[in-house]
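Undergrad: model this:
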Amino acid sequence: MIDTDVLDSGLGDADDDDFDDTVEIDDPQLPDHRYMDRELSWLAFNRRVLELAEDPRLPVLERANFLAIFASNLDEFFMVRVAGLKRRIMTGLAVPTNVGRAPQDVLADISESAHALQLRHALTWIDQVQPALAEAGIEVVTWDDLSDDERGTLYEYFQTQVFPVLMPLAVDPAHPFPYISGLSLNLAIRIRNAKTGRQEFARLKVPPMLPRFVPVRGAEGGRVRYLPLEQLIAHHLGDLFPGMEILEHHTFRLTRNEDVVIEEDETENLIQALEAELLRRRFGPPIRLEVTDEMDDVTLDLLIQELEVTDQEVYRLPGALDLRGLFDLAKIDRPELHYPPHVPVTATAFQPAEQNGRADLFAAIRKNDVLVHHPYESFTTSVVAFLEQAARDPHVLAIKQTLYRTSGDSPIVQALIDAAERGKQVLALVEVKARFDEAANIVWARKLEKAGVHVVYGLVGLKTHCKLLHVIREEDGALRSYSHIGTGNYNPKTSRLYEDFGLFTCDEQVGRDLTRLFNELSGYAIEKKFKRLLVAPLHLRKGLLRHIETERRHALEGKPAHIRIKVNSMVDEQIIDALYRASQAGVRVDVWVRGICSLKVGIEGVSENITVRSILGRYLEHSRIFAFLNDGDPQVYIGSADMMHRNLDRRVEALVRVVAPAHVKELIDLFDLAMGDETSSWHLEPNGEWLRHSADADGKPLIDLQDRTMAQVQKRRRGRAVR
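TA: So this is what the prediction gives:
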């Protein structure tokens, strides 16, 4: 799932905004070519998503969902990563690469790998998932599979629900080739005028507001059947072109450059500049053309010429295009074809003392720091409940929060509005440059402003990506700070799908840190040092390098040394090189990465002590954890930062040190379970390939980390209920 927090919304992390200026670092103690290419590593990540769709042990509707996630991830990869690379090549901008190869060669490798992956994706649907769905009573059929009665019923649906919204666009001397919107599904139609014999071309857009898969009525025995919408349209083109002979019709789909580039230093109004750039995004240049493999050469040549794409950018695929439509099929209410349901539990510390009572979250946090693990523990009864209690509490004077991705109808936004309307000081730092959420963020930022919330948009040149919530409460004539620092967005919807941690604390040091940080975010610059926080762009990189160096020195002194890092992406060369040097000194380095990894394992004399694992499953592994053995006094951090240039140098990020021994143990135990050979995961091999380990030598399934975590959280709750 990308997180468009997916090239983080889905299995990815759709936080892939700026093009990373990766550079090769000259270090005579380390070999050249010690990094894997980040773009090819991202494609390897999406291949792991595809392997889940190929796994017959998974419920079939979940396999369909993974096919849709793969398609969505790859769309964003082209719109952002490939588009950014091409833009730099075409405009003559430098495209530094950490693999020592020409950008054109990297682009060619991306194309070769992407072509192979898209073909494998299409065949997985045709040969594996579609037949498995049919066995389960869910059929996706063709027009030829239908009876006359079924065709008649579908024709009525076409006439009443589809035909009125279709807009065929002819191409002739009076009608230039129409604009093709990005990611739209289209029919390319060649027709012959019966009177003149002249051949013409027309484009017909498949209406995106209609269901992609049209139910076929009359199925028996509990079976359901669906016809792709484009097939229904294609078999009634005569109604759209009366008197014309339909010669050819084929589906095609275009991907455009949707990278947003704003020079903040050259604009006086960021919101206006961003709105103008979003308008421009719709007309970005084409970067990929997908066509069905039976498309005739005449039609394809016309599309290539009119759309100005290269042969390398054409993807011929069997079967249906745009398998994002499987998101809808995956929602079919067949519980036995889904993962077993999981209802998040309320964190033990936040459970009310009395049944049907309301928990006092402020009192719970005063007792001890509270670490909450989503989605196993509820976001609604922790983060949302905390903010709602703060909004209505008469003793709360001020609320400050960063918002990177949320939803306009979110209870988070409503709680901030309620607090402002009750006369509290409310500050919302809204990141309007969050990729693909820019327009939505602008809308609800203005909604907050109208309610009296102080809305700021962060620092020029930096994205505010940290996940911070700070509440100031008056207690016995003094002010007390209550803080929440998380690894994921304040988004109730994605919190049910994304794995994240959040720390609640009333520690005075954290409170002072957040007071200073929020003042600087709403002011001009981040300059101060912090006590329990590591903050980018000025201090986080230095702090992590200092901890890595401490482990290296301990190893050289013969002391036990261990580094554990869990991130979405491991790309930054300076961090990687520091891990290499730690490995050379004998430090055990464990890296748990969901997506991109430029680090290589098994380099002789360099990275033999480094182990890299990846886990994908029903939830998107999204939390970031940094743990250092520190000679028996573990230093453990959680937060929002990945090991990428943009996170360390061009974003405001924050990690908080976890100090409660029970919380430190919980995080390290989770990490060790994930890295264990008894747990199902992908292993990064010395040759750069990712090898899936999901069963032991006897074929017995290995531990599913997410299932095990669910069971452990439920066990903790039952234990408290018994007490």
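Undergrad: from now on I want contacts and neighbour counts done on CA atoms only, so please keep to that.
TA: Fine.
Undergrad: tell me which helix or strand comes right after the top helix by length along the chain.
TA: Longest among the helix segments of the chain by residue count, using DSSP state H, is helix 103-124. Following helix 103-124 in sequence order, the next helix or strand is helix 130-135 (DSSP states H and E).
Undergrad: how far does that next one sit from the chain's center?
TA: 28 Å (C-alpha atoms, centre = their mean, to the nearest Å).
Undergrad: same check on stretch 397-417?
TA: How far stretch 397-417 lies from its chain's middle: 21 Å, per C-alpha atoms, centre = their mean.
Undergrad: flag every buried residue along it.
TA: Across stretch 397-417, burial judged by 16 or more other C-alpha atoms under 10 Å covers 397-408, 411-417.
Undergrad: so who does Phe518 touch?
TA: Lys400 (C-alpha atoms under 8 Å, 6 or more residues apart in numbering).
Undergrad: in strands, which of the buried residues of stretch 397-417 fall?
TA: Members of those lying in strands (criterion: DSSP state E): 397-403.
Undergrad: these two touch, right, Leu337 and Leu61?
TA: Yes. Using C-alpha atoms under 8 Å, Leu337 is in contact with Leu61, at 5.5 Å.
Undergrad: these two: who's more crowded?
TA: Neighbour count, other C-alpha atoms under 10 Å: between Leu337 and Leu61, Leu61 has more, with 28 against 17.
Undergrad: quick check: the more buried one is in a helix.
TA: Yes. Counting by DSSP: H, G, I helix; E, B strand; the rest coil, Leu61 falls inside a helix.
Undergrad: these two touch, right, it and Pro340?
TA: No. Using C-alpha under 8 Å, Leu61 is not in contact with Pro340, being 11.9 Å away.
Undergrad: what about the strands in the stretch 451-600 of the chain?
TA: For the stretch 451-600 of the chain, the strands defined by DSSP state E, counting those that start in this stretch occupy 454-456, 463-464, 467-475, 478-486, 498-505, 533-536, 562-567, 588-593.
Undergrad: among those strands, single out whichever gets nearest to Leu204.
TA: strand 498-505 (37.5 Å; C-alpha to C-alpha).
Undergrad: can you list the helices and strands that the closest one packs against?
TA: The contact analysis (3 or more C-alpha pairs under 8 Å, 6 or more residues apart in numbering; DSSP states H and E) places strand 498-505 against helix 361-367, strand 370-374, strand 478-486, strand 620-621.
Undergrad: please give the structure of this sequence too, so both can be compared:
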Amino acid sequence: MNAPADIKVSALPEGESRYFNREASWLAFNRRVLEEAANPAHPLLERLRFLSISGSNLDEFFSVRVAGLKEQQLEGVEERSYDGQTPTQQLEKISAEADALIAEQQRTWLEPTALLALSGVEVVAPDALHADEKKWLRTFLSEQILPVLTPQAVDPSHPFPFVPNLGFALVFAMVDSADKEPVNEVLMIPASVPRFLPLPGKKSRFVSIDAGIAAHLDVLFPGFELIAAGAFRVLRDTDIEIEEDAEDLVRTFRSAIKQRRRGRVIRLEFSHGTPENLENLVREGVGAEHALIAESSGFIGIADLQQLVDVEGHPALRFAPYTPRFPERVKEHGGDCFAAIRDKDFVVHHPYESFDVVVAFLRQAASDPDVVAIKQTLYRAGKQSAIIDALVAAAEAGKSVTAVVELKARFDEEQNILWASRLERAGVQVVYGFTQWKTHAKVSMVVRREGGSFRTYCHFGTGNYHPTTARFYTDLSFFTASKRAARDAAKLFNFISGYVPPKGLELLVMSPVTLREKLTQWIDAEIANAKGGKPAAIWAKMNSLVDPRIIEKLYEASEAGVKIELIIRGICCLRPGLPGLSSNIRVKSIVGRFLEHSRIWCFANGARMPHAKARVLISSADWMPRNLDRRVEVAVPLENTTVHAQVLDQVMVANLIDNQQSWVLEGLTGRYDRVHDSKKPFNLHTYFMTNPSLSGRGQSLEGKKVPKLKLEQGG
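TA: The predicted structure is shown next:
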């Protein structure tokens, strides 16, 4: 999109786009994650966790985003991104930035490694072991590891072995000592083999699997002489494409998952010093003629450092343990979730408040003889899911249970197929939703017989029904017995299961039906208020902001005088703070102990924020084209006074005033600058770990004051 003729963007250089490139913005986010690995304020093992996460993030980036661009390039697609770049141009730029990021990961790995060694967690080279440790390692490798490994010669009668996505392998050039015949060998390291072998003893000392094997090649290859060696790692295209007219969606997905394991090689990474002849052997063997090739200066597979993070003991090297609170409001009703919800709407703020309340809600529904029906969306539920157990128990108890299982949840497709099979065996009516749209909304509804009629209880979430991620993702769970919410939730499920258009929605806003239109209307209302001399502001928190139509609307609002505060954890394609374009927009990103995941939208609605008149919604949707046009999403207006105050005056203000784990986006360069304030330090996560929420605190906590937060810059 081009700038309107009457808008002069004085700060934007000639030829520069009005948007940041999506992929470059994502890499900038992962750089912020990596920066936390070098943050001396974090305990050492937590720094290592950030480093591992940055590696895992980058792996997914190559396997999904770079893979998509590579496919477009190979097929000659010249469609430009929103910022005007072709796939080839994007690949050139992001490849260079990704390589720089990987080099920074290697440098970052060195400092915590040295400090960890002083603290009792050490990765040791085999030649630095004591004599008894060397003896133990040789025995352990011979008896426990080598039987699992399968060396494979590569010659005309032995084709190159298949290397799966994220596969790590060693490659050797050797000579048979008997007949002096050369042989090339490939040794796959199976995913079941740990990347680090723990040495016996009280200290946490490890030997990497590749170093251990390299030091004992005489055990694996007796009678052979080593000429040269190297290591490599493969990243493949992991995207799944499904035809819209697929006759059997589950069978189609099972087939696609198998094909994904053999996807095109996108990136091939070699260890430093791997000889050229072995590199060529591997390139040809894995079919990497179009892949990005890189040589690592250090440790290959940064994501594998998670094994060291999980080492037992060493509490001083981790964040102090935190136990989430169970909402007092539910406790005061004897653990009866329905009674608590009937009494008053409330919000549960994860991970500060326990996800167990969501599980308890469904377990109570499963065991309550007055409950007649349960309907539930499932996008990601985890491998050990109490949610699935509750739905199975409800169906086995004779209740009508409907589960919308999204097969297109990336990297969870296989697990979701398994859950769907289990649910169907128990008698649950499983619905797979739309072929062309993902069902991303997070909704539960429970229908209960009460006093001769039925009452519906609803749960709406900003995050998945996933007990594990709920321990470190910040999300909101909203419970209500509102009749309007119940009627709209029923229309949502009928839309998904029976393709019945959800007409006449009373409370909820839903994509791809009404969400984009409503969002535009709310921004337009703020523009009108600004032009009319009334207070006008927008506060929004989400994971990503990409949609160009919404960005343009925000630019228009900014130059009309609307004050806009955006908290965007990850991708942000909007350029903030530029005269003539976005002078009233500020963008910040928060990266810290917990992963910011909640989506919250606030519109001043003619009052100075924060204010009880403001329009406040929580949602499952980010502001991206896919969320607004190609997914089933829900946004829920918060009307209860206490819930409204909790989300606006407490959650949003805390996010805005955090100055200990925040970064501010510079609109011209795309650089993020860390916020520093030692005079009035305020840490968002610490605040919520030490203060109860407003709506879930209950009568027993009413006398305890929650420190009131003040937004000094106003809104």
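Undergrad: which residues does the residue mapped onto Tyr19 of the second structure from the first structure contact?
TA: Aligned by TM-score structural alignment, Tyr19 of the second structure pairs with Tyr35 of the first structure. Applying C-alpha under 8 Å, 6+ apart, we find Tyr35 of the first structure in contact with 98-99, 573, 598-600.
Undergrad: scan the residues you listed and report the most crowded one.
TA: Neighbour max across the contacts of Tyr35 of the first structure (other C-alpha under 10 Å) = Leu599, 26 neighbours.
Undergrad: how about the residue mapped onto Phe206 of the second structure from the first structure, secondary structure?
TA: For Phe206 of the second structure, the aligned position in the first structure is Tyr226, judged by TM-score structural alignment. Following three-state DSSP, the label given to Tyr226 of the first structure is strand.
Undergrad: what is the burial count for Tyr226 of the first structure?
TA: That count, for Tyr226 of the first structure with other C-alpha under 10 Å as the rule, works out to 17.
Undergrad: tell me which residues touch it, please.
TA: Per C-alpha under 8 Å, 6+ apart, neighbours of Tyr226 of the first structure: 138-141, 213-216.
Undergrad: and with 6 Å instead?
TA: 140, 213-216 (C-alpha atoms under 6 Å, 6 or more residues apart in numbering).
Undergrad: how near is it to Leu323 of the first structure?
TA: 14 Å (C-alpha to C-alpha, to the nearest Å).
Undergrad: now the longest strand along the second structure: which residue numbers in the first structure?
TA: In the second structure, taking DSSP E as the definition, the longest strand is strand 224-236. On the basis of TM-score structural alignment, strand 224-236 of the second structure is assigned to residues 244-256 in the first structure.
Undergrad: next, the mean deviation of that stretch compared to the second structure.
TA: Superposed on the second structure, stretch 244-256 of the first structure shows a mean distance of 1.0 Å to its aligned residues (mean C-alpha distance after the TM-score superposition for the first structure).
Undergrad: how about residues contacting that stretch?
TA: Contacts to stretch 244-256 of the first structure, defined as C-alpha under 6 Å, 6+ apart, come from residues 182-194, 284-291, 295.
Undergrad: still on that earlier bit, ok, which of the helices and strands packed on strand 498-505 of the first structure comes nearest His470 of the first structure?
TA: Of all those, strand 478-486 sits nearest to His470 of the first structure, with 4.6 Å by C-alpha to C-alpha.
Undergrad: counting neighbours, which bits of that closest one end up buried?
TA: Residues of strand 478-486 of the first structure classed as buried: 480-486 (neighbour count, 16+ other C-alpha under 10 Å).
Undergrad: in TSV, list the ones in strands among the buried residues of stretch 397-417 of the first structure along with distance to Asp109 of the first structure.
TA: Output for these, formatted as TSV (distance: C-alpha to C-alpha, whole Å):
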residue	distance to Asp109 of the first structure
Leu397	56
Ala398	53
Ile399	49
Lys400	46
Gln401	43
Thr402	39
Leu403	37
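Undergrad: Leu93 of the first structure: which of the residues you listed is nearest?
TA: When these are compared against Leu93 of the first structure (criterion: C-alpha to C-alpha), the nearest one is Leu403, at 32.4 Å.
Undergrad: can you find the partner of the closest one in the second structure?
TA: So, by TM-score structural alignment, Leu403 of the first structure is matched to Leu378.
Undergrad: its match is in contact with Val405, isn't it?
TA: Yes. Counting by C-alpha atoms under 6 Å, Val405 is a contact partner of Leu378 of the second structure at 4.9 Å.
Undergrad: skipping adjacent residues, who's closest to the corresponding residue of the first structure for Leu305 of the second structure in space?
TA: Using TM-score structural alignment to pair residues, one finds that Leu305 of the second structure aligns to Leu326 in the first structure. Setting aside the residues directly before and after it, Leu326 of the first structure is nearest to Ala68 in space (C-alpha to C-alpha, 6 or more residues apart in numbering), at 5.4 Å.
Undergrad: next, Pro576 of the second structure: secondary structure please.
TA: Three-state call for Pro576 of the second structure (three-state DSSP): coil.
Undergrad: check the spacing between it and Lys563 of the second structure real quick.
TA: Pro576 of the second structure is 12 Å from Lys563 of the second structure, by C-alpha to C-alpha.
Undergrad: more crowded one of those two?
TA: Neighbours per residue, other C-alpha under 10 Å: of Pro576 of the second structure and Lys563, the larger number sits with Pro576, 27 against 24.
Undergrad: quick one: what's aligned to that one in the first structure?
TA: Using TM-score structural alignment, Pro576 of the second structure sits opposite Val601 in the first structure.
Undergrad: residues contacting that match?
TA: Counting by C-alpha under 6 Å, 6+ apart, Val601 of the first structure has contacts 607, 686.
Undergrad: try it again with 8 Å
TA: 607-608, 610-612, 684-686, 688.
Undergrad: most neighbours, which of the residues you listed?
TA: Ser607 (25 neighbours).
Undergrad: can I assume that residue is in contact with Tyr580?
TA: Yes. Judged on C-alpha under 8 Å, Ser607 of the first structure makes contact with Tyr580 at a distance of 5.6 Å.
Undergrad: how far apart are whichever strand or helix holds Asp673 of the second structure and its match in the first structure?
TA: Assessed by DSSP H and E, Asp673 of the second structure sits inside strand 672-674. In the superposition with the first structure, the average deviation recorded for strand 672-674 of the second structure is 3.3 Å (mean C-alpha distance after the TM-score superposition for the first structure).
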